[in-house]
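Enquirer: Sequence and computational prediction follow.
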Amino acid sequence: MDTPQHNQTRLKFTFLIASGTQRLVDIHPARLITVLADSEVEARLLAGMSSLIFVSRQAWDIGIDTPFNCSDMSTVQGVNHA
């Protein structure tokens, strides 16, 4: 039996490198790290740092077109599952 290929793009997670006790306004300069992973948990493991504050998962990675990543500003699409 053939195994279907998994060719889904990995998600892009961005974290701020800081401890949980720091105030965001006190972090100078802001240091960011971006990791490609299938989940936030995997991204944290791949980053290998304990002091990470989750910042974003980019919209086009979750199947949503926004004015920032789509030439047609009126289009909003969700993820389609087979």
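Expert: Done, it's in.
Enquirer: make it CA atoms for all contacts and neighbour counts henceforth
Expert: Noted.
Enquirer: Is it correct that Glu42 falls within a strand?
Expert: No - counting by DSSP: H, G, I helix; E, B strand; the rest coil, one finds Glu42 to be helix, located in no strand.
Enquirer: Now do it against Phe13, distance only.
Expert: From Glu42 across to Phe13, the span is 10 Å (C-alpha to C-alpha, to the nearest Å).
Enquirer: cool, Val35 as well?
Expert: Applying C-alpha to C-alpha, one obtains 5 Å for the distance of Val35 from Phe13.
Enquirer: next up, a second structure to put side by side with the first:
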Amino acid sequence: MTAPAGHLRSLGALRGCTVAAMLPVNDPGDRGHVYWPREHAAWHGCTPTDPIFPFFPFVVGVSVWLLVWAMDRRGIHLKL
């Protein structure tokens, strides 16, 4: 399968892996019996779950930046 012009497969793969990793974290099953790596750290510390979410805002930020850059190259200026 070929990607559309201007589409970064690596960004799409990172987004897909991030969402796939977020699903079991956000719905781990019975809250009384959660496997410890799927728990968020109470306050101090870090579990394997905690570094997953920052990838999502990163992907969104890169996507927005690429969209604005592409529109600017085409002469379309956004007025916010």
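Expert: Perfect, thanks for sending it. Not measured: the values here are computed from a predicted model.
Enquirer: After superposition, what's the TM-score here?
Expert: Once the chains are laid over each other, their TM-score by TM-score structural alignment, normalised by the length of structure 2 reads 0.27; 44 aligned residues with a C-alpha RMSD of 4.5 Å.
Enquirer: With neighbour numbers in mind, choose between Glu42 and Phe13 of structure 1.
Expert: With neighbours defined as other C-alpha atoms under 10 Å, Glu42 of structure 1 and Phe13 compare such that Phe13 has more, 22 against 13.
Enquirer: Shouldn't the more buried one be within a strand?
Expert: Yes - the assignment for Phe13 of structure 1 (three-state DSSP) places it in a strand.
Enquirer: residues contacting the residue nearest to it when sequence neighbours are not counted?
Expert: Excluding the flanking residues, the one nearest Phe13 of structure 1 by C-alpha to C-alpha, 6 or more residues apart in numbering is Arg57, at 4.7 Å. When contacts are counted by C-alpha atoms under 8 Å, 6 or more residues apart in numbering, Arg57 of structure 1 is found next to 11-14.
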